[in-house]
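Chemist: I need the structure of the sequence given here:
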Amino acid sequence: MNGLNRRKTSLPDLYYEGYLEKRSFRDKAALKRWTALSGNTLFFFNSSKDANILDKLELVDFRSVTDDPTRDSNLDKARFNVHLKERSFKFTAPSLEARELWKGYIHAVVELSLPSGIILLPGQTRDLQQAVERERERRRLPPPLPTPPLPAAALPDEGGARSHAAYNGPLPECFVKATRVEAELLLEREAGRGNLLLRPGGHGNTFTITTRGGPYESYIQTLPRDSEAR
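Modeler: Model prediction:
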């Protein structure tokens, strides 16, 4: 699987991507990065074929996206600014059309509405509307966090995986059917709502705890129900 496909798999809510030059208002030099808008976060890569995330910019404290009237030495390029609550960032797009699309998608997924004052083709407007609908659906999916503690019979010790009595009670609200990558992205995007998810393990009747910013995952093993009679 090449880098582009791996990135699209790890960033399932990918709305728009392309090269941008990025710097904050405090930086003197801009860095050219392949940029992907996934959910309400910008992810930065070395190139279009790279699957390793170099940096990210969460748009949760978004205030506005505006044109930057200063001109680049390359007259084909166009600049715009993204203003957050605490900081602002300057971006340079390869063309005027690319700038308008970036502004449109950023506004659409953050504000959940089509932007005004941006001239787009009918097909581009339709794509923006689809991004709004997908983002609305995505925001309804995350489970509420933080969560109640797990039952004592299901808690792992410091050694990680160990056998436990079968747990047949209700699953906690932190349980989500997701892969490791999906769980990590969910925790990053919803950082203000908690730092732990319980998801299905990869070995039979097991669960896996994924934590945000943790050095490792813990595994909880449960026995099949019919094993109780043995």
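Chemist: For the rest of this, base every contact and every neighbour count on C-alpha atoms.
Modeler: Will do.
Chemist: Now for the nearest residue to residue 13 once chain neighbours are set aside, how many residues are close by?
Modeler: Computed as CA to CA, 6 or more residues apart in numbering, the closest residue to residue 13 that is not its neighbour in sequence is residue 38, at 5.0 Å. Using other CA atoms under 10 Å, residue 38 has 23 other residues around it.
Chemist: Can you show me the strands along this protein?
Modeler: Ranges of strands within the chain are 14-24, 31-38, 41-45, 55-58, 62-68, 78-84, 88-93, 163-164, 196-200, 206-211, 218-222, based on DSSP state E.
Chemist: With distance to residue 135 as extra columns, can I get those in JSON lines?
Modeler: As requested, the strands of the chain are exported to JSON lines (distance: least, CA to CA, whole Å):
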{"stretch": "strand 14-24", "distance to residue 135": "9"}
{"stretch": "strand 31-38", "distance to residue 135": "9"}
{"stretch": "strand 41-45", "distance to residue 135": "12"}
{"stretch": "strand 55-58", "distance to residue 135": "15"}
{"stretch": "strand 62-68", "distance to residue 135": "15"}
{"stretch": "strand 78-84", "distance to residue 135": "19"}
{"stretch": "strand 88-93", "distance to residue 135": "23"}
{"stretch": "strand 163-164", "distance to residue 135": "39"}
{"stretch": "strand 196-200", "distance to residue 135": "21"}
{"stretch": "strand 206-211", "distance to residue 135": "23"}
{"stretch": "strand 218-222", "distance to residue 135": "31"}
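Chemist: one more, for comparison:
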Amino acid sequence: MSRPPRVVHKRRETITALPLYYSGHLLKKHSKDTDFKKYYGELRGCSLFLYKDDTQDTYTEKLDLDQLKSMESDSPYQKKEPTVFTLSLSTEKVQLKMDSADTGEVWRGFILTVVKELPSKLQLMPGQVLQLKEVLAQEIKRKSPSSRPPLPPRPGFLSGPPSKDKLSSEIAECFFDVTRKEAEKMLEENPECGSIILRPSTMPNNYALTLRQVSSSGPVMKNYRVTQINAGFVIELETPVTVSSLKDVLKYFIEKTEYRLCPFIPSQPYDTLIEASPAPKCLNTTPRAPKPLPKAQVSPMLRSQTKEKILPNKPDEGEYVIPDDPSDSSLNLAQLDDELRRALKQRRENIYVSTDEKVSPYETKLNGKTTM
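Modeler: Reported below is the predicted structural model:
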């Protein structure tokens, strides 16, 4: 059973949060596609929303016409022939095909009006041109910042225990690039880590929320779609809810479940062993042997080829010589007496060389004869 057109129109308006300027059936083809695909298009604000048919309430694709550089017609304006337009966007080229030249001219007028300005040359009726002027005035007013009324202050009773900074960190940690089955498996196997996973949707630029709720019959897995729009994000419920950011999406589910759910944050492993760090390469911890003391270097004694007999140093003349031990066999008494006599004689010659004094009796006795 298809939904009533009024319900579908209301949901589209809630999801897109943009005024509807024009709508109708058309064909679209990307530069990489080979054939045109049929869509039902709605020109809301400065965006073209494409649906599979006129009964679908959530758009399949969106073209941001703010990035439009040029719009060229591949066929002249002639009745009873389809019209093909090539839209050159900043990232790609898209072709739009209308069933007739009149329909194509209306689409061209509305697209150029919301993007740039009212075209000067249009093959339209006066009533259609007047409608384009109203659309232009409405779009200028919508884009003007002063036309947006300030948001009312947020009631204090809506503030929950989690702080905004905490939610900001959790929104980044509970987002995983996984499928629905993978998200449900993560929540089922790790219930202690949390119960909310934010993940990408199968539709481009959209998201999904996977929850694990505990009921009386056991844990239940639920999945919700979050659609991205120009004004923020729309939570696809029976009554759609529009919020400004993904952080508010997460906060909305936490508040609605009375804080029984929390974001899924994987637990971090902890180490159980302490290992000593290796010593730096520049240090050596092995004990070293004591460094040996340097030995004195003595120059070798030079010896002549013929051995010379080392004689004792002779005393200088006029000095007394202490006799050696009498037990020395190398000297005898005769040698001592002879040496003593020679020493006294030499001393006498030195002292009395210029005098005629008599010789002392001691000298006379030593010589063995008496002199007068």
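Chemist: Need the TM-score from the superposition.
Modeler: With the length set by TM-score structural alignment, normalised by the length of the first structure, the two chains reach a TM-score of 0.63; 173 aligned residues with a CA RMSD of 3.8 Å.
Chemist: Please name the nearest non-neighbouring residue to the aligned partner of residue 96 of the second structure in the first structure.
Modeler: Residue 96 of the second structure is assigned residue 91 in the first structure as its aligned equivalent, the criterion being TM-score structural alignment. If the residues on either side of it in the chain are set aside, residue 91 of the first structure comes closest to residue 22, at 4.7 Å by CA to CA, 6+ apart.
Chemist: could you list every residue that touches that neighbour?
Modeler: 30, 31, 32, 33, 89, 90, 91, 92 (CA atoms under 8 Å, 6 or more residues apart in numbering).
Chemist: Touching, the last one and residue 76? I think so.
Modeler: Okay, so that is residue 92 of the first structure. No: between residue 92 of the first structure and residue 76 there is no contact under CA atoms under 8 Å: 10.4 Å.
Chemist: Have a look at the two and say which one is more surrounded.
Modeler: Ranked by neighbour count (other CA under 10 Å), residue 92 of the first structure and residue 76 place residue 92 first, with 24 against 11.
Chemist: residues touching the spatially closest residue to that one that is not a sequence neighbour, list them.
Modeler: Nearest residue to residue 92 of the first structure in three dimensions, chain neighbours excluded: residue 79, at 4.3 Å (CA to CA, 6+ apart). Residue 79 of the first structure makes contact with 67, 68, 69, 70, 71, 72, 90, 91, 92, 93, 99, according to CA under 8 Å, 6+ apart.
Chemist: what about residue 80 of the second structure, how many residues close to it?
Modeler: 10.
Chemist: Excluding chain neighbours, give the residue nearest to it in space.
Modeler: Closest residue to residue 80 of the second structure apart from its sequence neighbours, by CA to CA, 6+ apart: residue 100 at 5.8 Å.
Chemist: Just give me the neighbour total for that neighbour.
Modeler: Look at residue 100 of the second structure: counted by other CA under 10 Å, it has 16 neighbours.
Chemist: Next: residue 104 of the second structure.
Modeler: As a burial measure, residue 104 of the second structure scores 20 neighbours (other CA under 10 Å).
Chemist: And residue 34 of the first structure, by the same measure?
Modeler: Residue 34 of the first structure has 20 nearby residues by other CA under 10 Å.
Chemist: what do we get in the second structure for it?
Modeler: Match for residue 34 of the first structure (TM-score structural alignment): residue 40.
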